[in-house]
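*Asks:* 3D, please:
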Amino acid sequence: MKALPCFAKASLIALLLNLAGCGGGSSAKPTAAVDDPLQEAPVDSTPDTSPDKDDAVVRMILLGDSGSGSEGAYAVGKAVAKVCAVRGCDLVLGLGDNIYESGVSSALDPQFEEKFELPFAPIDLPFYFVLGNHDNSGFFGGDGANNAKGDFEVDYHYRDSQHPDSPRQTSRWKMPSRYYRFTQGGEASAPLVEFFGIDSNQIAGGFPDSDENYSYNNYGLVQAQWLNAAMADSRAKWKIVFAHHPYISNGSHGNAGNYDGAPVFIAPVLAGERYKAFVEETLCDKADFFFAGHDHDLQWLMPVASCGKTGFILSGAASKTRSLEHRDDNPVFYEKGDSYGFVWVEIKGDKMVGEIYQVDPADPALGLGSLNQPEPAFRREQIQQEAIGLPESEGFTSPLQANDSFDVNGETGNLDPVQTQFSSGFNSLAAAIPEENISRLVTGVGESGTALLEVADSLITGLQGAATEQNPDLALAGAARASQALQYALQSLQDSLVPAEGQGLPAPLDQLSAALEQFSAESPSDDDTADGNASADLRGITDPLRNLASNIQNIVDGIAEEGGSAPVAGASLDLLSELLIDVTRLIDAAGNVDSGEMAQVLASTTDDLLANILLNVVPIEEYAPSEVSDAIGLGPKFLGTALLLVSQEVAYHLDTQVLPPILQGLAMLPLSALDELFAAFTL
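*Replies:* Predicted structure coming up:
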């Protein structure tokens, strides 16, 4: 069964980005990665037969953000040629933003000559490029909103054959696909280095692209699956991944998950949280190095625990410069802002040597100290590192699993006593059921129901803080946690359907998987919500939730004739269905009424939710076989009596102390952003 959608927690800013993304796409389909993404052949089928070629060593240049055609770009081109003449070089890795400011309009665009062929004419080497956000510009330079535009840079790789009357000036530009792999050095059966060039633009946030060919499902997942398989299949001694967007950086963009200071709890995709999950799943502790650009500076960063052995070099100063910012303050071996430059790397055996060069266009020696004996600003040698053994991650390809750390009891709220008693009662009930498959399901229903109570509690607590402190950010934070709790509730139910060894669920309980599959299929992706219609977006989640509740109820209706503990499971699901309906009403209120009405709906719906819990535990107790009731040892009212006591107290507390301030204080607050926290999905 595929993973359920992960809810995007978008802010008003992100909604505006969705609005801006409309119409920016193209109907053209993305270029396929390769016919066989696991093939070992290099992308350039012409082997290097140079007499001085040494297969035991690979030397490369790292050039990022090179496409401005600036004075700095010309100086870097000359400086690279001088370094390569002394140190030796086999290839250049182009780390994205290859053509500023807004990419190209066709394979015949003169910018290829103006911003690549001419500035870097002194470098007679193959350039293996990946795409950056500026290469995929839609509305303005760097928005990354038109991924189809990047295909023109792939087309330039094939221009000589596709446009024989207008061949390229040189054949140095290599980009056979938007993402690809190739080997260098060693033997065909045991390469010294394998390079994996990836397309980070669609994954790393920024403006969304309305072209469905570049959606998370149609493009992001496919690339992640390709890279997972390619890394596992590689026979190379060294594995190097290169892309435009960094995983960690002390530059102005910062770390993935905190890009540009965007609040991750409100706008996780914009902040790079999705890209962080992509990197951690596909290459962390697998790749020896991850090379990137994006920030216009030079950094050699220390490995971090979350990514295992993988090292990081950022080289984004080939044609633009920018100051370091240190928002995340990552430890480094070396860093330099406000300077043009590049990185030279040598891999030989189990040793890697890196040299960082600063370039000064105003200096006759180009900032190298000597044109005949260039001097690096920094040099480091290191031995190849062993993997530390990070746990396998599926945080990108299965987003819900990335939320396993969510603690449903992690924050204090008004409904905590009800949640505690609810959870305790269901744990006791599940433990007393002899059938392992039914017990597992009842446990899942208890966890799911507890999380649904947390949805309501988070909304109440957030609105309570917003009203009493007149701070709408508290309402947004509460709604963000409510979104996570809803996600957790659905995942808990899904996990409970995994059959015990040789023991699946009996009919009609075996239809629950199909009900969750239907919910997943009906739920929208980010791309489905790109028209910016908030009410329509909200229906994208509330309508599937109502349908899920209805489908669960249909399953419950067919259980009455079953024997054993199946009716207990049915009654438990009946309660869960009612909770889903109540929670859906709460979410609906967040987007379809004004602030004052929302508080009133919140009050009435919360009362209904508590009352429905009490009404719907009665069938559970009535249907429980005597051996189950006896095993619990609390009599036939093992759930209802305890819940009645705490629910009465909580309801009184809400009615007298919590809800009145909310009713009085919300009318003055602009809370229209709440609906967006449940509006879009990241699948």
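*Asks:* Every contact and neighbour count from this point should use C-alpha atoms.
*Replies:* OK.
*Asks:* buried stuff in the host helix or strand of residue 619?
*Replies:* Using DSSP states H and E, residue 619 sits in helix 595-623. Of the residues in helix 595-623, 595-603, 605-607, 609-610, 613-614, 616-621, 623 count as buried by neighbour count, 16 or more other CA atoms under 10 Å.
*Asks:* after it comes which helix or strand?
*Replies:* Past helix 595-623, the next helix or strand by DSSP H and E is helix 626-632.
*Asks:* Name the next helix or strand downstream of that next one, please.
*Replies:* helix 640-653.
*Asks:* what is the orientation angle of that following helix with helix 595-623?
*Replies:* Angle of helix 640-653 versus helix 595-623, following axes from the mean of the first three to the mean of the last three CA atoms, to 10 degrees, is 170 degrees.
*Asks:* Can you list the neighbours in contact with helix 640-653?
*Replies:* Here helix 640-653 makes contact (CA atoms under 8 Å, 6 or more residues apart in numbering) with 414, 415, 417, 418, 421, 422, 607, 610, 614, 617, 618.
*Asks:* contacting residues for the fourth one?
*Replies:* If I follow you right, that is residue 418. By CA under 8 Å, 6+ apart, the neighbours of residue 418 are 643, 646, 647, 650.
*Asks:* Alongside the first, I'd like the structure of this one:
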Amino acid sequence: MHHTRRDFLEGILASLALGVAAPASAAGSAPLSFLVIGDWGDAGSRETASDVATAMGKIGEKHAVSFVVSTGDNFYERGVSSVTDPLWQKAFEDIYTAPALQVPWYVVLGNHDYSGNTDAQLAYTRKNKRWTMPARYYKISKALPGSAADFFFLDTQHLKRDDWFGRLFSEKPDEQLTWLEAELAASTARWKIVVGHHPVFSGGEHGDNDEMIRKLKPLLDRYGVAMYLCGHDHDLEALQSEMVAYFVSGSGSRTRPMRWHEKSLFASPGPGFLLVELKAKDGTASFFDDKAALLYSRDLGI
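*Replies:* Purely as a prediction, here's the structure:
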């Protein structure tokens, strides 16, 4: 049967009169959307960082992102010295100015951050409403239509111990792993997402990390983690191992050559970031470059 525009409008008015919402844009049907960026804090690569930030603003607005995940190395070369360090302005406040990026930033520490005052990055949480790092490792929960997502943010500098610098800052790695296992075991969320700085698997310069494979991967597999988000290698990668999706988003301001990994689904040495959109039972993960062009997208299902 053919319907005219008048028929359509009358139908909407009739629905409203009966207190029935029109189905086209049902309230609460939007996915939980967020951006993931890493290794972005190079004030010396300001042009690249600004281009990526501009692209993030465009994609963030289009997809109504709720927050941003930072996978570490927030400030080069040696972190920040205090909450008043000029790098806060140069590398963060003056770069990520798009309206869509004025949302919470959930942050983890990277190895370069540990060359500075890491306590200052925790303290900045109390100074800036966007910056959110309440502890060196922590959990947040997000509701989405008909489901929920639990995010577990790690301090992987305390887990990675394959070099002298890692060993120096790994006083109590088992304490963090004990916390993570207990939280994963207790979580009833449909989506479990773990965030750290160092990759478990990577085709980038640093490659696979044996300590992370030995200590972290079994927990991801055992407790049904959907994805692990990280940076450290300055590239964009999607990999798959067992049932866990691994995403490297580490080219927010610096890039490096990389190679194809045996677990790779996608790899790019260019600048960019990741967009994740989650629904109750499925979702998507999409990489974009510094011009907001789509590079790769994959379905997520659990």
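*Asks:* got the contact list for residue 65 of the first structure?
*Replies:* Contacts of residue 65 of the first structure (CA under 8 Å, 6+ apart): 94-98, 293-294, 296, 316-320.
*Asks:* Quick check: the gap between it and residue 341 of the first structure.
*Replies:* 11 Å (CA to CA, to the nearest Å).
*Asks:* and if you look at residue 101 of the first structure?
*Replies:* Between residue 101 of the first structure and residue 341 of the first structure the computed distance is 20 Å (CA to CA).
*Asks:* Please enumerate the shared neighbours of residue 65 and residue 341 of the first structure.
*Replies:* Joint contacts of residue 65 of the first structure and residue 341 (CA under 8 Å, 6+ apart) are 317, 318.
*Asks:* Inside strands: which ones of the contacts of residue 65 of the first structure?
*Replies:* Of the positions in these, residue 94 sit in strands, assigned by DSSP state E.
*Asks:* Turn the contacts of residue 65 of the first structure into CSV, columns for distance to residue 432 of the first structure and neighbour count.
*Replies:* Formatted as CSV, the contacts of residue 65 of the first structure follow (distance: CA to CA, whole Å; neighbours: other CA atoms under 10 Å):
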residue, distance to residue 432 of the first structure, neighbour count
94, 62, 34
95, 59, 31
96, 60, 29
97, 61, 27
98, 64, 30
293, 58, 30
294, 57, 26
296, 62, 29
316, 62, 34
317, 65, 32
318, 67, 34
319, 69, 29
320, 67, 23
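*Asks:* will you turn the contacts of residue 65 of the first structure into TSV that also has distance to residue 183 of the first structure?
*Replies:* Formatted as TSV, those follow (distance: CA to CA, whole Å):
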residue	distance to residue 183 of the first structure
94	16
95	17
96	20
97	23
98	22
293	21
294	25
296	28
316	24
317	26
318	25
319	28
320	30
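*Asks:* nearest to residue 71 of the first structure, of the contacts of residue 65 of the first structure?
*Replies:* Nearest to residue 71 of the first structure among the contacts of residue 65 of the first structure: residue 319, at 7.7 Å, using CA to CA.
*Asks:* Per the alignment, that closest one pairs with which residue of the second structure?
*Replies:* Aligning on TM-score structural alignment places residue 319 of the first structure opposite residue 253 in the second structure.
*Asks:* which ones are touching that match?
*Replies:* 39, 40, 41, 42, 45, 46, 48, 49, 52, 271.
*Asks:* Please apply the same query to residue 130 of the first structure.
*Replies:* So residue 130 of the first structure contacts 94, 95, 96, 175, 178, 179, 197, 198, 199, 242, 243, 244 (CA under 8 Å, 6+ apart).
*Asks:* Just these: which are in helices?
*Replies:* Within the contacts of residue 130 of the first structure, no residue falls in helices by DSSP state H.
*Asks:* Most neighbours among those residues, which one?
*Replies:* residue 94 (34 neighbours; other CA atoms under 10 Å).
*Asks:* Next, report how far stretch 142-153 of the second structure is displaced from the centre of its chain.
*Replies:* Remark: stretch 142-153 of the second structure is offset 14 Å from the chain centroid, using CA atoms, centre = their mean, to the nearest Å.
*Asks:* now do stretch 90-105 of the second structure
*Replies:* Stretch 90-105 of the second structure sits 15 Å away from the centroid of its parent chain (CA atoms, centre = their mean).
*Asks:* how about it: buried residues?
*Replies:* Quick answer for stretch 90-105 of the second structure (16+ other CA under 10 Å): 90, 91, 92, 95, 96, 98, 100, 101, 102, 105.
*Asks:* Spatially, which two of these are the most separated?
*Replies:* 90 and 100 (19.1 Å).
*Asks:* In the second structure, mark out all the helices, start to finish.
*Replies:* So, for the second structure - with DSSP H - the helices run 5-17, 46-62, 87, 118-123, 164-168, 173-186, 210-215, 217-222.
*Asks:* Quick one: the residues in the first structure that the third one pairs up with.
*Replies:* For helix 87 of the second structure, the aligned range in the first structure is residues 111, judged by TM-score structural alignment.
*Asks:* distance from that stretch to the second structure after superposition?
*Replies:* Here the mean offset of stretch 111 of the first structure against the second structure after fitting is 1.1 Å, by mean CA distance after the TM-score superposition for the first structure.
*Asks:* what's that stretch in contact with?
*Replies:* So stretch 111 of the first structure is in contact with 99, 104, going by CA under 8 Å, 6+ apart.
*Asks:* Tell me the gap between stretch 54-64 of the second structure and the middle of its chain.
*Replies:* Relative to the centre of its chain, stretch 54-64 of the second structure is centred 15 Å away, using CA atoms, centre = their mean.
*Asks:* Please work out which residues of the first structure line up with that stretch.
*Replies:* Under the criterion TM-score structural alignment, stretch 54-64 of the second structure matches residues 78-88.
*Asks:* Identify the residue of the first structure aligned to residue 232 of the second structure.
*Replies:* Residue 232 of the second structure maps onto residue 294 in the first structure, with residues paired by TM-score structural alignment.
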